[in-house]
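I'll drop the sequence and a predicted model, then ask my questions.
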Amino acid sequence: MKITLKDEFIKLGQALKAAGLVESGAEAKEVIQEGKVLVNGEVESRRGKKLYAGDLVTFNGEEIKIED
């Protein structure tokens, strides 16, 4: 799955919602804090982590590629 940036970056919680992998910001916060989300292969615990073009998010067997 791919997300095309409208701005310079997208926050991790927003990316999970935009990709349809979580229903709400609260759910995004929960799965991120539980260590279930990887950014570029490493566990990321900050919902507000800024993602830029080229970043790869992995959650629940799904991958989200961030693109320009």
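Here it is on my side, so go on. Numbers count the residues shown, from 1 in each chain.

contacts, neighbours, all on C-alpha from now
Will do.

Contacts for the longest helix along the chain, please.
Of all segments of type helix in the chain, defined using DSSP state H, the longest is helix 25-33. Applying CA atoms under 8 Å, 6 or more residues apart in numbering, the set of residues contacting helix 25-33 from outside is Gly13, Gln14, Leu16, Lys17, Val22, Val37, Glu44, Ser45, Arg46, Arg47.

One more to weigh against that first structure:
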Amino acid sequence: MKIDTDHIKLDSFLKAENIVASGGEAKILIAEGGVRVNGETELRRGRKLRPGDRVEVGGETFCVE
């Protein structure tokens, strides 16, 4: 996904990529440890993602551009 700003928050990224349908769903997925950022489990939904970051969910990898 290409972003137009210097960063995007993790929960917003998950919604923009249609990985989750809502912020609440993103919160649960992240809290349960279902999201990895750059190979590390991420539990903060407000984590700032920048171009080059890789997000892994359910065996799929999404790149921030």
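Received the coordinates, thanks. Worth saying up front: this structure is predicted, and the values here are computed from it rather than measured.

What's the TM-score once they're superposed?
Once superposed, chain against chain, the TM-score is 0.96 (TM-score structural alignment, normalised by the length of structure 2); 65 aligned residues with a CA RMSD of 0.6 Å.

ok, back up a step: how about the longest helix of structure 1, aligned to which bit of structure 2?
Using TM-score structural alignment, helix 25-33 of structure 1 corresponds to residues 23-31 of structure 2.

how close does the longest helix of structure 1 sit to structure 2?
Helix 25-33 of structure 1 differs from its equivalent in structure 2 by a mean of 0.3 Å after superposition (mean CA distance after the TM-score superposition for structure 1).

Name the next helix or strand downstream of that helix, please.
Downstream of helix 25-33 of structure 1, the next assigned helix or strand under DSSP states H and E is strand 37-39.

Show me how far the longest helix of structure 1 is from its chain's centre.
10 Å (CA atoms, centre = their mean, to the nearest Å).

Aligned counterpart of Asp6 of structure 2 in structure 1, please.
Asp6 of structure 2 maps onto Glu8 in structure 1, by TM-score structural alignment.

Just give me the neighbour total for the residue nearest to its match when sequence neighbours are not counted.
Closest residue to Glu8 of structure 1 apart from its sequence neighbours, by CA to CA, 6 or more residues apart in numbering: Tyr52 at 6.8 Å. Number of residues near Tyr52 of structure 1 (other CA atoms under 10 Å) recorded here: 18.

And Tyr52 of structure 1? What does it align with in structure 2?
Under the alignment (TM-score structural alignment), Tyr52 of structure 1 maps onto Arg50.

The residue sitting nearest the centre point of structure 1: what's it in contact with?
Centroid check for structure 1 by CA atoms, centre = their mean gives Leu12 as the closest residue, at 3.7 Å. Leu12 of structure 1 makes contact with Arg46, Arg47, Gly48, Lys49, Lys50, Leu51 under the criterion CA under 8 Å, 6+ apart.
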